[in-house]
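[1] Structural data only, the sequence is not supplied:
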């Protein structure tokens, strides 16, 4: 099983179906869970083509190691979170989120909604290899089905306050799990819905499973043609939402978050270190504070669970809406934005805070050197600048912008994010950071980085 160790990532289990993530491996993962996290498991999945096979195999492993299984079937990840946070189950959710259809994975949750990650996943990997978890005949777990999707749907209906404003909304479910919930939900809440890609396709053959400005370029014209108030596109399992205003323009996650905050009571916000500075300025002006966390939805979830926050936002399009009532549920993020538009009673475009310019750069540097380069930069910047954060790589806030330098977790590269009010500022900061990286490479005795 050593060749499968790499599928146990920092925050979930992930691999290519039929190669490194197979039904046989899923059976053993189910057995390993019984050793470290025994209990009643709600097992469910997104709708990609390999999810059913992995879900059934995972269930078999749990049953064969003595754990009871509640099969919730198919649904968005919000359903899985609901099952753990509100119904008290351990949850194993089969999904690869926004990744291409040949990929799949497993997200694991403890009964309070806390994700299983890092050290716990390493323990699972070791136990899978030993395979010491099967029970004797007569000691197997019990299997039942439960319509958790309907319970989750009823929960969603009750979360928003009533608003008098009926909206026309273009909904792009990306042929994924949001298709099972969102169009009907918004209609039941009184809105006019124009659905596209709301038929399930396990292979995501229309636009792929990841909603980006490029893959959703059709949304602008649809929104304008239908004179809609809002547009939203989902990823494969519904944990990320990409918004569009009534003019068809893409809304950044930070802009959407600030609209939600305008209609919410003042309070603290959790945001990842890559989020725009406009979030911190807005929250501080209202007497709150922004708790910054490393990049990755898991860090936002952990912070939200131990803090009293009004909202969470990540630069990739993850939100923790309604103060964390169902953690990072992309469908609830849509409901909170809709509710905010009703409360503020204005077109979305008029509520958007102007964004500074953003630039992202990838510099190829070997895995052996990239972390040493970032450490060198940390030491240099801590002695050179006043506002420096080192919770994830190194971020430096300047008078006319900021920059973040991080070692990639998945590639032999360093990623640089730069924000400034104008192109000249972006160019100046980029030139400076590239020069500093070159200096770090020379000091460490390494060859030059590739552009």
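    Perfect, I can see it now. This structure is a prediction, so every number in the text was calculated from the model and none was measured. Residues are numbered from 1 along each chain as shown.

[2] Please count neighbours and contacts with C-alpha atoms only from this point.
    OK.

[3] how close does residue 139 sit to residue 43?
    Separation of residue 139 from residue 43 (Cα to Cα, to the nearest Å): 20 Å.

[4] out of the two, which sits in the busier spot?
    Legend: neighbour count by other Cα atoms under 10 Å for residue 139 and residue 43, higher for residue 43 (26 against 13).

[5] Now do the helix or strand hosting the more buried one: which elements does it pack against?
    In the assignment (DSSP states H and E), residue 43 maps to strand 41-45. Applying 3 or more Cα pairs under 8 Å, 6 or more residues apart in numbering; DSSP states H and E, one finds that strand 41-45 contacts helix 51-64, strand 69-74, helix 77-85, strand 90-94.

[6] Mean neighbour count and distance to residue 22 added to these, as a markdown table?
    Converted to a markdown table, those look like this (neighbours: other Cα atoms under 10 Å; distance: least, Cα to Cα, whole Å):
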| stretch | mean neighbour count | distance to residue 22 |
| --- | --- | --- |
| helix 51-64 | 24 | 7 |
| strand 69-74 | 22 | 19 |
| helix 77-85 | 27 | 21 |
| strand 90-94 | 29 | 12 |
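
[7] Looking at these, spot the one closest to residue 285.
    Nearest of the helices and strands packed on strand 41-45 to residue 285, taken as Cα to Cα: helix 77-85 at 31.9 Å.

[8] okay, the angle between that closest one and strand 69-74?
    Put simply, helix 77-85 runs at 160 degrees to strand 69-74, going by axes from the mean of the first three to the mean of the last three Cα atoms, to 10 degrees.

[9] Report the angle between helix 77-85 and strand 90-94.
    Counting by the same axes, to 10 degrees, helix 77-85 lies at 160 degrees to strand 90-94.

[10] adding another structure so you can compare the two:
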């Protein structure tokens, strides 16, 4: 909201989603305008809508739909993880989907993610077009709706049946899951039980206030999960985020596994069956990903960070697998979407067929010293300008860079990347090298150059 009380659409529309604080940036009136803008953009096609467990979700869903039905027919599938909305769009043959969610943000936030069925995500220039439509919409002048709304119950059971048909466990496993009071508590525990696993579920009850911890799976929020995995002698643990598109894994010793190493476990399993298959990864993943995928006979494809870019690349390249350092995992088996529940079931399948423990699988993978996503505060209106300054400066220095997302400085024995977050007012630095000494050199250089650029030096 601007000082004059008007909605700042430029603030809430991000590169590949819409997010804001409910009642401040994002109101029911704003949601109606956004719904009508999407309806205009989609030219009256069919849309499936779902929401996560946030307190404001029902109000925003109703307001969004009131705008959508100005031109579109809408199918509401209720409270579901985001991957189930992708599943529903494909299963129910809908042209597009819109999820009411703010993913891992704090409870007062909410927002919208949108996609076009199997044609990929809605982002970039398309989001700018929708934003501009929304600015010009007066909800009082929408007239009589040309579309209608129907509810589709049972999509969770349909999804459970679908993914269960794709998983085969060869032995019973002991699993601990933390569903973070989010949507995965409605889905994951039942599938594990149907597959014959013993599962202990922490923070299972859906609660949009997220009383246990923020709905983001990371070391700071998964302490209880780590302890329970060890205490119950579990084969592994899994922590999901609030809307179910991420899964962070814990080995039997209580150690958190970085997302790019988990990706290599999935890659080994898939490429043993499909030599020559394509694996998509993002540019902050370890250089071990490219090396290991090639060693396994696969084709590694690098892409910029973000689920929209990875998912679109998965579809466009007909890739078998995709992954991010942040533990988003994408599978051709489930329409190329990032699905935390399916990822956890797939890991269970891999473990059930092996005599190795999860910690032993991880220990056998190539690993290098690294720093992952150190955040440096930088205002939204400056962060991309700062990245452009750094890009120009590195070019002036004569350094080798990759510029598909932020600026990545590449040297023979390491790399460092600086990129502006698409969802927060920060610039992030990640780095990796073959030695600790080289890692420190690259990271310190990046911090020094970032501080200079932010000061305008």
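    Yep, it's here. Fair warning: this is a prediction, and the values are worked out from it, not measured in the lab.

[11] quick one: the strand holding residue 43 of structure 1 to structure 2 mean distance?
    Superposing on structure 2 and averaging over aligned pairs (mean Cα distance after the TM-score superposition for structure 1), strand 41-45 of structure 1 comes out at 1.2 Å.

[12] equivalent range in structure 2 for that strand?
    Using TM-score structural alignment, the residues of structure 2 aligned to strand 41-45 of structure 1 are 47-51.

[13] do the same with stretch 202-215 of structure 1
    So stretch 202-215 of structure 1 sits over residues 208-221 in structure 2, by TM-score structural alignment.

[14] May I see the buried residues of that stretch?
    Neighbour counts over stretch 208-221 of structure 2 (16 or more other Cα atoms under 10 Å) mark 208-210, 214-218, 221 as buried.

[15] and of these, the nearest to residue 308 of structure 2?
    Closest to residue 308 of structure 2, out of all of the buried residues of stretch 208-221 of structure 2 and judged by Cα to Cα, is residue 216, at 18.8 Å.

[16] list the contacts for that closest one?
    104-105, 180, 240-242 (Cα atoms under 8 Å, 6 or more residues apart in numbering).

[17] Need the contact partners of the helix ranked longest in structure 1.
    In structure 1, with assignment by DSSP state H, the single longest helix is helix 423-443. Residues external to helix 423-443 of structure 1 that are found in contact with it (Cα under 8 Å, 6+ apart): 357-359, 373, 376-377, 400-401, 403, 418-420, 447-449.

[18] Among those, which are located in helices?
    Those of the contacts of helix 423-443 of structure 1 lying in helices (DSSP H): 373, 376-377.

[19] which of these tops the neighbour count?
    These, ranked by neighbours (other Cα under 10 Å): first place residue 373, 25 neighbours.

[20] Trace it over to structure 2, please.
    Using TM-score structural alignment, residue 373 of structure 1 lines up with residue 389 in structure 2.

[21] can you count the residues close to residue 437 of structure 2?
    When neighbours are counted by other Cα under 10 Å, residue 437 of structure 2 comes out with 10.

[22] quick one: what's aligned to it in structure 1?
    So residue 437 of structure 2 corresponds to residue 424, using TM-score structural alignment.

[23] measure that match to residue 415 of structure 1 for me?
    From residue 424 of structure 1 to residue 415 of structure 1 the distance is 20 Å (Cα to Cα).

[24] Equivalent analysis for residue 119 of structure 1, please.
    Taking Cα to Cα, one finds residue 119 of structure 1 at 25 Å from residue 415 of structure 1.

[25] of the two, who's got more company?
    residue 415 (20 against 11).

[26] Would you mind naming the helix or strand containing the more buried one?
    Judged by DSSP H and E, residue 415 of structure 1 forms part of strand 413-420.

[27] Tell me roughly how far that strand lies from structure 2 on average.
    Using mean Cα distance after the TM-score superposition for structure 1, strand 413-420 of structure 1 ends up 2.5 Å from its aligned counterpart in structure 2, as a mean over the superposed pairs.

[28] which residues of structure 1 fall in helices?
    For structure 1, applying DSSP H gives helices covering 23-36, 51-64, 77-85, 119-130, 148-158, 182-188, 219-225, 253-262, 277-285, 297-306, 330-344, 348-351, 367-384, 423-443.

[29] Burial-wise, tell me which of those helices comes out on top.
    Of these, the one with the most neighbours on average (mean count of other Cα atoms under 10 Å) is helix 77-85, at a mean of 27.

[30] residue range for that helix in structure 2?
    Counting by TM-score structural alignment, helix 77-85 of structure 1 pairs with residues 82-90 of structure 2.
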